[in-house]
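> no sequence on this one, just coordinates:
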């Protein structure tokens, strides 16, 4: 310990000197304040006041920084710090202010205690008595403690006597003639638990035997047998037996209450026992942290523990170590006197250290009068010193382990929090909500004092000011100045696309990657310890991937909601617009129109020309309806819809007329001028429907009436809806029909032209209605598609088919059944998952079922359709195009679709024997399909001549009445046995 104090001093009464108190405050507060100030922006200065107990008023004891302007007082009521006031200058957030005060709370409490008493210390000396402590371990007696006096007397290293693996024992030095008698006496003492004095000879360092008297005290508890011994050399006059016994009893009494304590608890009890047994008013026990800093582990004033603190001994004028009853020098400041010696005029100090000096500790005692029983101190410290050093070492190991455990637990919780966040982000489709969730989670996970969003765009860095959930983040921002302290680290973060850590400022620059506005970086400031770098890298990569996934989902969502040809909204987008708007509207209207003679234009000029015409519709509508809020969507082919929120029926009729006139104006495409009219149907909310599906159905009825009656615009009325009773029966009675068995499935065979045997079936649903009788699919499927009924029907057909197929494949192992799938069912992203679950339920492979789709189904939303067909293909399910040749732009899609077969529509097959055009269409279709690696199925084959012609063309499969009508379930097994 440095020379803190000079020996020359006179004892004076303590009088508090405020400048010395300020010096002490600066010593213990300033390092932490400087470190904190480096982590915050807007800090100007602070002024700390404590109550002057002499004058009874607060007074500045520590000031830091610039105190210009008006300071704001920080309330400290919740921190249990009495007598302290702190004024902050600048624009530091309140949370950051409390962070500093919380970290200084112990030091602030200490400043208050300084004015009440002064500190002191004791020094210790080695005991001249030979003492040691033994215990029975695993059936034999082992020396646990021994003082330096024993080692010096025997001339041996003290460590060679201690522990189960000791190199030597005290008995090895006993005179051979006395050894057996001594062992017998030990056994007697341990058996009778009596205290005895034993006389024998022992060999000293010079090799001669010296008579000694050993006073032995034996004790036993539940866990261990122990003994303590004091040896007196006979050449000196031994103390009276009662004096030795009293000393022995004092040591045993001192140790017995704390012998089973460990770590810091042992050290606290040791200090308090030492203080009480020797009637010391002030005791301070400190341990070096490093060469510059020491920390106090125990500070006790008459039995009351005071808050600990750390100090730099090289900045304090020292006194001698291992010296009792020194006068505190006048050169020692009042602050030092109070902190270290409790304000007492007499100081005693002692250093405890092992031979390597790796383990050190210092005891400082403060007393009003000199200590008389110095020998008693030395005896106790000599006896317990090694134990104290060992417990310091164990306490440090325990502290390190605790820190490690806390670190591991914190990292585990952080990892769990990040994994939970990633799961939540998978369901988020909005970028603003994504960033809000990230901010909220990271703030808690990594204990952040601040988190700023910054993005790079157009050569500048911008910080986001808007930070509320479900709002657009980029509405408010400010541009960072070129000399901003963040710029250098932000540029490095962007250049390397990696984390940048500033440990001095506790700041992390975390790149998220490209967002729709620019390169996005989070600037995070942590309160204390920097998070684990490996965890940060894992979290950074995961969040970057999550953001990329969000961007991809947004792009896919935009693609899924947009028509790929015209860029307008599609059917899905239209329903989304209507679903959002209707709950807030009292009235609205929907216009549905298609272009007259569009098929003739396509046939005459080609699909490319027709596509250009379709692309003219959107701009023409937008230019002429810019004064009306509207949403325009292309539903497929030449069919378009316009939704008008908050419009009256009368105004909607006028707008519909204007739309008809605008669309009928001439078009100029590829240097050709021509004219196309439109048929417009109009439906109103809430008169004609309460949702988008009902409005679209009514508008569709009105549009077809306009087309049939050659009118430009028709408004829906109840008289036009001739299917209303049946529609109501279908929509309201489907659940009951399914539960009562009104629906059934029939199976029409698919015959191989090569073998003439059954290759599969097509599943067809039938409904026997109790009121309307047998209903054909044409009568209820289209109605069911307007709501969720089509999903229930599809689920029923697939489940019935798979249940039967599991039985029928015992007859034909590779038998498959085709099922028709509507657009509403196909375009559900969960559809492949549902089918896969059914296949597992019936233990059937994917190739056992085939999905039949019409071209119109694919054209509703081509991007999503292809995506879902690929998902079906991944589980082995094949897809066929039904009614091929009747849809729009068939050849344009066929080459890119992941399908396995084409089903040629019956309209081409029915008169193939007499219509040469149909012969060319069918034969060309079969050749094209085979060239693309697809199979062909002909529908509607009803005679042998048609069959033979189709076989000649190379058609793979035949379906029609020539072989069989659709068979009820109970007749299929018989059919299979006849046609295997």
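Looks like it arrived, so ask away. Everything numeric in this text was worked out from a predicted model, so none of it was measured.
> Could you use CA atoms for every contact and neighbour count after this?
OK.
> Sticking with residue 525, tell me its helix or strand.
strand 519-526 (DSSP states H and E).
> Mind giving me the packing neighbours of that strand?
Applying 3 or more Cα pairs under 8 Å, 6 or more residues apart in numbering; DSSP states H and E, one finds that strand 519-526 contacts strand 448-457, strand 507-514.
> quick one: buried residues of the strand or helix carrying residue 47?
Applying DSSP H and E as the criterion places residue 47 in strand 43-52. Residues of strand 43-52 classed as buried: 43-52 (neighbour count, 16 or more other Cα atoms under 10 Å).
> got it, and stretch 790-810?
790-791, 793-799, 801-806, 808.
> Farthest pair within those residues?
Using Cα to Cα, the two most remote members of the buried residues of stretch 790-810 are 790 and 808, lying 26.3 Å apart.
> need the helices for the stretch 801-950 of the chain, in chain order.
Counting by DSSP state H, counting those that start in this stretch, the segments of the stretch 801-950 of the chain that form helices are 823-826, 831-841, 855-860, 862-874, 890-894, 906-909, 916-931, 944-953.
> For those, state which one has the densest average packing.
Burial of the helices of the stretch 801-950 of the chain is given as mean neighbour count (mean count of other Cα atoms under 10 Å); helix 855-860 ranks first at a mean of 22.
> Pasting the second one now:
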């Protein structure tokens, strides 16, 4: 159904009034997705986060096109969308043959690039003929609107234009002067940005799934671009095309992380901190001593730091990288396998590397309530971790239902939007204080 936003004064209210409460019971067997009500909540949350962080995001409204069977291709389209977008993006089913997507992108170029990938994935999933019938409208926050109502009205209008003109994707026209003109490409500015310390850290809490209290944080890089606001790693990490740039950025982020640990410790905030390190840097001769020296300079013990290692590529680490990892582990630095289960060498890495933790990939966690296979995989990994004496952390927990399911499977720790998004240091402290205060009040009542 084509929504006529131009005739609605409050499209969000209309969407809520018409929204089905759940998508899972759909007889077409479509994978469970957020419904319209959940999508609107996430849209509002994205606006609040973007306003606070001076960042941008895109809204995409998709219509699969008319067909004799309205359920035809829905399951394939839903699966293709979820596989194509990033974990930080949101895919929702609205009704009929319409989907909506929230994309964490910085600008129109990024939105168009991701939109193209989505169309390619849908064409492959639905077939070339059906893929040609897909239409989409896109809009950017804050350029096309600073409220949910404005964005939905604009993106719906763009979808209408795409359908009327039989075009694939139509991007809404930017209002003149709303967004600043970007005179430098991200690539041209990348090196300067490292030198000028434009890269900062936000912190994603890791919580005890029983108490809901934070036990640690994962430090995530953001680029505080002077024109584009706060950019996520997906928008800039590919610009580190040589090891020198990647090493320079990684070491500066490490320094920021260690300084933050020291500041927290001095104020009595005992949180462990993990930081991703690119596998290509692990082979750098002397990296272990470089990291240990930085810890010592801040007056921190090695146990304060956890290095996260991406699952992909761990099975083919060179001997020099293995020496670095064993040296760091023997000194007390904790090593974690990130996105465990995604790569081919997960079990070999768990067996052969000196890791103390692993994080279950969000692809398994997100479907644990609706897929017996995923639930069995998660339960097996939790049991494996317990038998090997490893700490197991579930990634991508977005709902209380998933949290409770993980608890029933024996998983003790997790992270995800169910608890909090990645936050700046002060906001993370405020969030922690609120959780601690709420727990104290609960204990008092008990």
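Done, it's in. What you see is a predicted model, and the numbers here were worked out from it, not measured in a lab.
> just to revisit the earlier point, can you lay out the helices of the stretch 801-950 of the first structure as CSV showing distance to residue 815 of the first structure?
Formatted as CSV, the helices of the stretch 801-950 of the first structure follow (distance: least, Cα to Cα, whole Å):
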stretch, distance to residue 815 of the first structure
helix 823-826, 23
helix 831-841, 15
helix 855-860, 25
helix 862-874, 18
helix 890-894, 26
helix 906-909, 24
helix 916-931, 22
helix 944-953, 22
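> what's the closest of these to residue 487 of the first structure?
helix 862-874 (42.5 Å).
> Excluding chain neighbours, give the residue nearest to the aligned partner of residue 854 of the first structure in the second structure in space.
Alignment note (TM-score structural alignment): residue 854 of the first structure maps to residue 310 of the second structure. Closest residue in space to residue 310 of the second structure, ignoring its immediate chain neighbours: residue 338 at 4.8 Å, by Cα to Cα, 6 or more residues apart in numbering.
> so what's the one you found up against?
Applying Cα atoms under 8 Å, 6 or more residues apart in numbering, we find residue 338 of the second structure in contact with 308-311, 358-361.
> Aligned against the first structure, show me the partner of it.
Looks like residue 338 of the second structure aligns to residue 882 there (TM-score structural alignment).
> give me every residue that touches residue 822 of the first structure.
Counting by Cα under 8 Å, 6+ apart, residue 822 of the first structure makes contact with 785, 790, 853, 857.
> mean per-residue distance, the host helix or strand of the second one to the second structure?
Secondary structure assigned from DSSP H and E places residue 790 of the first structure in helix 789-808. Superposed on the second structure, helix 789-808 of the first structure shows a mean distance to its aligned partners of 1.2 Å (mean Cα distance after the TM-score superposition for the first structure).
> what comes into contact with that helix?
Against helix 789-808 of the first structure from outside (Cα under 8 Å, 6+ apart): 731, 734, 738, 744-745, 763-765, 781, 784, 815-817, 819, 821-822, 824-825, 838-839, 842-844, 848, 973.
> From those residues, list just the buried residues.
Taking 16+ other Cα under 10 Å as the criterion, what is buried in these is 731, 734, 744-745, 763-765, 781, 784, 815-817, 819, 821-822, 824-825, 838-839, 844, 848.
> so how far is residue 970 of the first structure from residue 73 of the first structure?
According to Cα to Cα, to the nearest Å, residue 73 of the first structure and residue 970 of the first structure sit 90 Å apart.
> Looking at those two, which one has more neighbours?
For residue 73 of the first structure versus residue 970, the count of surrounding residues by other Cα atoms under 10 Å is larger for residue 73: 14 against 9.
> Quick one: map the more buried one onto the second structure.
Using TM-score structural alignment, residue 73 of the first structure pairs with nothing in the second structure.
> which non-adjacent residue is nearest the most centrally placed residue in the first structure?
Geometric centre of the first structure, nearest residue: residue 418, 1.7 Å, by Cα atoms, centre = their mean. Of all residues not flanking residue 418 of the first structure in the chain, residue 539 sits nearest, at 6.7 Å (Cα to Cα, 6+ apart).
> what do we get in the second structure for the one you found?
Counting by TM-score structural alignment, residue 539 of the first structure has no partner.
> Counting by contacts, list what the longest helix that the first structure contains packs against.
What stands out as the longest helix in the first structure, according to DSSP state H, is helix 374-425. If contacts are counted by 3+ Cα pairs under 8 Å, 6+ apart, helix 374-425 of the first structure sits against strand 140-146, helix 263-277, strand 346-353, helix 431-445, helix 533-560.
> Give me the range in the second structure that that helix lines up against.
Aligned using TM-score structural alignment, helix 374-425 of the first structure spans no residues in the second structure.
> Now do that helix against strand 140-146, angle only.
Interaxial angle, helix 374-425 of the first structure versus strand 140-146 (axes from the mean of the first three to the mean of the last three Cα atoms, to 10 degrees): 100 degrees.
> Since that was my last question, I'll sign off now.
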